[in-house]
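**Student:** Could you look at this predicted model? Sequence included:
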Amino acid sequence: MAGRDREAGRRAGDGLVVRTGRKDDLPELVRIYNHYVTHSIITFDTQPVTVESRLQWFERFSETGPHQLFVATTGDRVLGCASSSPYRTHPAFDQTVELGVYVDPDARAAGIGSALYRTLIETLRSQPVHVALAGIALPNDASVALHRKFGFTDVGIFDEYATKNGGYISSVWMQLRLPSSG
């Protein structure tokens, strides 16, 4: 995404702007992500990340195509992000993406996740994406509800397939089929 400057963004009410992510957002995105690394099971990372270690993650996004990153801001404050990443590296999965959304813990339940997903999913509808997937560590009623709101349906549950903080984690997997771009 280096060199991207799509500043237009979408106004989502109350001064909220959803726009393409920029490299200078990384410190705040890392701060938000690390909150969930250390205080929850919603990410399977067990150690905080650094801006430097997230640079490779950031650089796989582009302004067009199936892998995108959107950031929600108000003024100079970054409130969260939503992204579409490769599901697997096999060519058979080129039209499948995995979505993720992270919202500043002080800004939850304010519609930021919805604003981010609305922009991301609307954008993906014009890209070569057939299926969007989401794996949600349980329990996480808010994330499950967000995904259902956007039309995701349950695919299945991986029961106790990961460990973090001394406990087993289960995840529900959900999918959203998008219209063919071809």
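**Tutor:** That came in fine, so what should we check first? Residues are numbered from 1 along each chain as shown.

**Student:** make it CA atoms for all contacts and neighbour counts henceforth
**Tutor:** OK.

**Student:** For Thr119, give its distance to Arg10.
**Tutor:** Using C-alpha to C-alpha, to the nearest Å, one gets 8 Å for the distance from Thr119 to Arg10.

**Student:** okay, these two: which has more neighbours?
**Tutor:** Neighbour count, other C-alpha atoms under 10 Å: between Thr119 and Arg10, Thr119 has more, with 19 against 15.

**Student:** Presented hereafter is structure B, for comparison with structure A:
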Amino acid sequence: MDAHSAEAPPALTARDATAEDWPRIRDIYAAGIEPGDATFESAPPPTWEAFAARKEFVLVACESGAGSRVLGWAGAARVSAREVYRGVVEHSLYVDPGAGGRGVGTFLMAALLEESRNRGIWTVQATVFPENAPSLALHRKFGFREVGRRERIALMGHGPLAGTWRDTVLLELRL
């Protein structure tokens, strides 16, 4: 296992994402966006460069072996350009719907937190729709705590809930 691996389920590895991974990352992200319970974004960015420019780092979880197909990705972005917040990131984590139930989300979260610690990050936060029970459960499994709820924070622009004002739950984990 490489430096990003953390108690991998059999046949999974984690590594830094590259531009070559963009088609899979984009497709996994688009699949996560479609149902409307993952993000306010209506589509992935148009290019790897636009995507990567928003992130401090991006990891991918891959099947081990010859194919090493990307099954999910996790990325972290600084919450502020101010120096005092240099160790605070907001993360995203998406798993290929076809890889559900294989521990990919748990594996990616562990790898994301390990990489965050290695980079001197002291707080990882997430903004989750309260209806996204699997995401809330994953975060709680890793010790994230709810620090607030933002009511009617933004108007949903896509998916089945387009035109609906949505709440979000703010979660954080101190490393």
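**Tutor:** Yes, it's here. From a predicted model like this one, the values you see are computed outputs, not experimental measurements.

**Student:** Which neighbours do Thr119 and Arg10 of the first structure have in common?
**Tutor:** Val18 (C-alpha atoms under 8 Å, 6 or more residues apart in numbering).

**Student:** Which residues are in contact with Arg31 of the first structure?
**Tutor:** If you count contacts by C-alpha under 8 Å, 6+ apart, Arg31 of the first structure has none.

**Student:** A strand includes it, no?
**Tutor:** No. The secondary structure assignment for Arg31 of the first structure gives helix rather than a strand, going by DSSP: H, G, I helix; E, B strand; the rest coil.

**Student:** quick one: what's aligned to it in the second structure?
**Tutor:** Aligned by TM-score structural alignment, Arg31 of the first structure pairs with Asp27 of the second structure.

**Student:** Check Ser83 of the first structure too.
**Tutor:** When the structures are aligned by TM-score structural alignment, the residue of the second structure matched to Ser83 of the first structure is Gly75.

**Student:** ok, now how distant is that match from Gly148 of the second structure?
**Tutor:** Noted for Gly75 of the second structure: a distance of 22 Å to Gly148 of the second structure, by C-alpha to C-alpha.

**Student:** and those two? which has more neighbours close in?
**Tutor:** Counting neighbours by other C-alpha under 10 Å for Gly75 of the second structure and for Gly148 shows that Gly75 has the greater number, 24 against 12.

**Student:** ranges for the strands of the first structure?
**Tutor:** In the first structure, strands defined by DSSP state E lie at 10-11, 16-20, 69-74, 77-86, 96-103, 131-138, 153-164, 167-177, listed in chain order.

**Student:** okay, now the closest residue to Arg24 of the second structure other than its chain neighbours: neighbour count?
**Tutor:** Leaving aside its sequence neighbours, Arg24 of the second structure sits nearest to Val70 (C-alpha to C-alpha, 6 or more residues apart in numbering; 6.5 Å). Here the number of neighbours of Val70 of the second structure (other C-alpha under 10 Å) works out to 24.

**Student:** Val70 of the second structure contacts Leu59, correct?
**Tutor:** No. With contacts defined as C-alpha atoms under 8 Å, Val70 of the second structure does not count as touching Leu59, sitting 10.0 Å away.

**Student:** Name the nearest residue to the match of Ser83 of the first structure, ignoring sequence neighbours.
**Tutor:** On the basis of C-alpha to C-alpha, 6+ apart, the spatially nearest residue to Gly75 of the second structure that is not a chain neighbour turns out to be Val58, at 4.1 Å.

**Student:** With that, I have no additional questions.
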